[in-house]
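*Asks:* Following is a predicted model, sequence given first.
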Amino acid sequence: MNESTIATNPASAVAAPLQVALIGYGNAGRIFHAPLISGVPGLHLACICSNKPEAVHADWPLVRVVATPEAVFADPGIDVVVVATPNASHHALAKAALQAGKHVVVDKPCCVTLAETDDLLATAQAENRMLTVFQNRRFDSDFLALQQVLASGQLGRVVQVESHFDRYRPTVPARWREQSLPGSGLWFDLGPHLVDQALALWGVPDALCLDLACLRDGAQVNDWFHAVLHYDTRHGGLRVILHASTLVAELGPRWAVHGTQGSFTKFGLDTQEDALKAGRHPQMDALHDWGQDPQAGEVLRFDMIAGVASPVSVRRAAPNPCGNYLAYYAQLRDHLCGLTPEPPVTARDVRAVMQLLTLGEQSAAQGRVVAVPV
């Protein structure tokens, strides 16, 4: 099914909507989860747990607000709990929700350690409940475009990838992500997105090397990272570079993917986050090209003649599908309704991302390349 239509296709909606509770109404809950949940047929945003009921009711006047997570867990009518709170609280809240018989979506990253993540996965299995992580960047326009380019074989064998998520934010904001707390810093903020995309495209690497830095004046935690994933025993020695910085005033390519027969380059970030921050909702923009990216990528291809690159290259526009964050929750709904065997982000995916985040911290602390256990 086309990713741009899956979330709004009423044929896949269920007769009795799944009742969803959202814990946390900070940026993640307010900007992403609440509008996306409410925009998917078959899901009902039943309640929001927040200590700021006025802020919730200003946006969602008909949604019930509860003061404590325990009120959510004790509600027999809630089917799914979405945890969108600071990273260090994910483990305790998700575990309590699972033990209360709820399916659980955790905002990325799953937890702050691999041990905590393994404990949640074991709890979910024991309780026969779903545990998954919100990975909306799988539904970015540029990522969907790159998937199509790779599937077409136009690049030949891919040998080098650069995936950048750079911004210019020179002033350190007063928020928990910028404080010296477990799970803070850019590696645990943007790293989960880039790591998950790399794993989705090329699988688990053989090794990785991570460099972290604090570059801004007053930075308490890393605000720059540069990771290299090594695929020595598969993909012909491919190197995947994941990079993010808060001090890039003039942005380079979001993606630069190089293969034996050509390259794919893409500038600009997906437009959906900015649209959501501006108060637009996908369901409100059904007729206004939600997720359309004004900057299509390019493919530069060299056709091979007798094993030698032709002196004439061909440059063409890459596919430019619309991004669609609604598709994440639509696929989750379909899984819980028995229409698909797995959620969009599986237990294997959850653990693989957390493993690389943890090994990355180890690599940065030790200043060396770290092998990834098989």
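*Replies:* Sure, I can see it. This one's a predicted model, so the numbers in the text were calculated from it and none came from an experiment.

*Asks:* only C-alpha atoms for contact and neighbour calcs from this point on.
*Replies:* Noted.

*Asks:* What separation do you get for residue 127 and residue 82?
*Replies:* 17 Å (Cα to Cα, to the nearest Å).

*Asks:* These two: which has the busier surroundings?
*Replies:* Ranked by neighbour count (other Cα atoms under 10 Å), residue 127 and residue 82 place residue 82 first, with 27 against 15.

*Asks:* Tell me the buried residues in the strand or helix carrying that one?
*Replies:* If you go by DSSP states H and E, residue 82 is part of strand 80-83. Of the residues in strand 80-83, those with enough neighbours to count as buried (16 or more other Cα atoms under 10 Å) are 80-83.

*Asks:* Next secondary structure after that strand?
*Replies:* Past strand 80-83, further along toward the C-terminus, the next helix or strand under DSSP H and E is helix 90-99.

*Asks:* Flag every buried residue along the helix or strand following that following helix.
*Replies:* Moving toward the C-terminus from helix 90-99, the next helix or strand (DSSP H and E) is strand 103-107. Burial within strand 103-107, assessed by neighbour count using 16+ other Cα under 10 Å, is assigned to 103-107.

*Asks:* try this one side by side with the last:
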Amino acid sequence: MNTLIRTAIVGFGSVAEKMHAPLIDVCDSLSLTAVVERHGTKCQEKYPGVQTFRSLEDLLEADVADLIVITTPNEFHFPMAKQCLMSGKHVVVDKPVTIFSQEAEQLNQLAKEKNLVLSVFHNRRFDGDVLTIQKILSEKTLGEVVYLESHFDRFRPEITENWREKDVPGNGITYDLGVHLIDQIVLFFGLPNWIQADIRRQRTGAIADDYFDIQLDFGSIKARATASVLSASPTPRFLIQGKKGSYVKYGLDVQEAKFKAGQKPEGADWGVEPVEKWGKIFHSEGQEARKTEEGDYRIFYQNIAEAIQGKSTLFVTIPQTINVLKIIEASFKSSKEGRRIGKEEGGW
């Protein structure tokens, strides 16, 4: 019988409370033992037995965790992850791993030197639609694919008090949603030959970017990743065009809504999408519904546990996320200078 991996969460905001903590709680190989909350004891109230600390330093000094999950604002990811690795702890960082790619490279080197597991919470690799697209591509259902469009549009015309909308490092929608969309596209097609981006602030008084449109070239395939907070009408989450047909999918993976509703991520039907929400494949003979594969964020933490136990290799590696960060950095440069940036200049 394996000893449970003692796990701590640093920061207990919405994403930690609604997603990370429940996922850790249902993972057979992990035990949620501690949390860093500057104020209050919200985690301890939900999970009796969890110790609350007021600082990362206090948590590390107490030595009550083997794995530390960092869910703080982006600007703290690098220094906190570095501090944890230096203390001999395995680390998971909520995306993005760091703001700058060279910081992620430093963390990667440190984790290798200390033989520690370091990964990033790219949970949306385990969205049902992403798993479905991987299957469609591998089966060549659409023939040779020539175009993919990935949207993450919402209607949020009012600026909020969330740190992502304030004048802080790593703010904005590109670092929030862009890393997911680019990570998924790279998962599908590999690294692009060049990118060209348009990143804007569209809402009145916006400090942080709230719109992006990033084009990625893969030779015979073109991809587009875009997100807006001023999209009141439905747009497809995914649109793929191939020489034998097209695939269109509306709506988000069902898991996030379940987390927000406070549902525990357990049971065989956890990530099952209702039939009426399935995407459709269009071809010369007409159209047909395409079953959405079952999404499952639980896979992420199970893989982390198995990597720590030496039973498996990591699904989400730091070199992968470094390339995504380099594409993000190139996107900001492309938008500012109004030009394409190739892989040689971008360094991915």
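*Replies:* It's in. These numbers were taken from a predicted model, which means no experiment stands behind them.

*Asks:* Superposed, how do the two chains score by TM?
*Replies:* Overall, the chain-to-chain superposition scores 0.95 on the TM-score scale (TM-score structural alignment, normalised by the length of structure 2); 343 aligned residues with a Cα RMSD of 1.4 Å.

*Asks:* re earlier: want to throw the buried residues of strand 80-83 of structure 1 into a markdown table with distance to residue 16 of structure 1?
*Replies:* As requested, the buried residues of strand 80-83 of structure 1 are exported to a markdown table (distance: Cα to Cα, whole Å):
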| residue | distance to residue 16 of structure 1 |
| --- | --- |
| 80 | 14 |
| 81 | 17 |
| 82 | 19 |
| 83 | 23 |
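
*Asks:* Identify the residues contacting stretch 210-230 of structure 1?
*Replies:* Counting contacts by Cα atoms under 8 Å, 6 or more residues apart in numbering, the residues outside stretch 210-230 of structure 1 that touch it are 170-172, 178-180, 184-187, 205-209, 237-247, 360-361, 363-364, 367, 369.

*Asks:* Buried ones from the residues you listed, can you make that a PyMOL selection?
*Replies:* Listed next is the PyMOL selection for buried residues among these, using 16+ other Cα under 10 Å:
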select buried, resi 178+179+184+185+186+187+205+206+207+208+209+238+239+240+241+242+243+244+245+246+247+360+361+363+364+369
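
*Asks:* Which of the contacts of stretch 210-230 of structure 1 fall within helices?
*Replies:* Among the contacts of stretch 210-230 of structure 1, the subset assigned to helices under DSSP state H consists of 186-187, 360-361, 363-364.

*Asks:* would you turn those residues into JSON lines with distance to residue 324 of structure 1?
*Replies:* Formatted as JSON lines, these follow (distance: Cα to Cα, whole Å):
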{"residue": "186", "distance to residue 324 of structure 1": "24"}
{"residue": "187", "distance to residue 324 of structure 1": "25"}
{"residue": "360", "distance to residue 324 of structure 1": "29"}
{"residue": "361", "distance to residue 324 of structure 1": "31"}
{"residue": "363", "distance to residue 324 of structure 1": "34"}
{"residue": "364", "distance to residue 324 of structure 1": "34"}
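
*Asks:* of all those residues, which two lie farthest apart?
*Replies:* In these, two members sit farther apart than any others by Cα to Cα. They are 186 and 363, at 15.6 Å.

*Asks:* quick one on the thing from earlier: the strand holding residue 82 of structure 1 maps to which residues in structure 2?
*Replies:* The alignment of strand 80-83 of structure 1 onto structure 2 (TM-score structural alignment) covers residues 67-70.

*Asks:* Stretch 27-42 of structure 1 too?
*Replies:* Mapping stretch 27-42 of structure 1 onto structure 2 (TM-score structural alignment) gives residues 14-29.

*Asks:* can you list the residues that contact the matching stretch?
*Replies:* The set of residues external to stretch 14-29 of structure 2 that reach it, using Cα under 8 Å, 6+ apart, is 2-5, 7, 9, 30-32, 43, 71, 259-260, 262, 264-266, 297-298, 301-302, 305.

*Asks:* Could you turn the buried ones of those into a ChimeraX selection?
*Replies:* To isolate the buried members of the contacts of stretch 14-29 of structure 2 in ChimeraX, using 16+ other Cα under 10 Å:
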select :5,7,9,30,31,32,43,71,259,265,297,298,301,302,305
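
*Asks:* Strands - which of the contacts of stretch 14-29 of structure 2 land there?
*Replies:* Filtering the contacts of stretch 14-29 of structure 2 for membership in strands, criterion DSSP state E, returns 5, 7, 9, 30-32.

*Asks:* Name the pair among those with the greatest separation in space.
*Replies:* For these, the farthest-apart pair by Cα to Cα is 5 and 9; their separation is 13.0 Å.

*Asks:* Can you check which part of structure 2 stretch 317-325 of structure 1 sits on?
*Replies:* Under TM-score structural alignment, the alignment places stretch 317-325 of structure 1 onto residues 289-297 of structure 2.

*Asks:* in that stretch, what counts as buried?
*Replies:* By 16+ other Cα under 10 Å, the buried positions in stretch 289-297 of structure 2 come out as 289-297.

*Asks:* Nearest residue to the middle of structure 2?
*Replies:* Geometric centre of structure 2, nearest residue: residue 122, 3.2 Å, by Cα atoms, centre = their mean.

*Asks:* how about the strands of the stretch 101-250 of structure 1, start to end?
*Replies:* Defined through DSSP state E, counting those that start in this stretch, the strands belonging to the stretch 101-250 of structure 1, from first to last, are 103-107, 131-134, 158-166, 207-213, 224-231, 238-245.

*Asks:* would you turn those into a markdown table with distance to residue 30 of structure 1?
*Replies:* Conversion of the strands of the stretch 101-250 of structure 1 to a markdown table gives the following (distance: least, Cα to Cα, whole Å):
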| stretch | distance to residue 30 of structure 1 |
| --- | --- |
| strand 103-107 | 12 |
| strand 131-134 | 14 |
| strand 158-166 | 22 |
| strand 207-213 | 29 |
| strand 224-231 | 26 |
| strand 238-245 | 24 |
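
*Asks:* just so I know, which of those lies nearest residue 251 of structure 1?
*Replies:* Distances from residue 251 of structure 1 to each of the strands of the stretch 101-250 of structure 1 were compared by Cα to Cα, and the smallest falls on strand 158-166, at 6.9 Å.

*Asks:* tilt between that closest one and strand 224-231?
*Replies:* Using axes from the mean of the first three to the mean of the last three Cα atoms, to 10 degrees, the interaxial angle of strand 158-166 of structure 1 with respect to strand 224-231 works out to 160 degrees.

*Asks:* corresponding residues in structure 2 for strand 158-166 of structure 1?
*Replies:* Here strand 158-166 of structure 1 aligns to structure 2 at residues 145-153, judged by TM-score structural alignment.

*Asks:* Give me the distance from the matching stretch to the chain's centre.
*Replies:* Distance of stretch 145-153 of structure 2 from the chain centroid (Cα atoms, centre = their mean, to the nearest Å) equals 17 Å.
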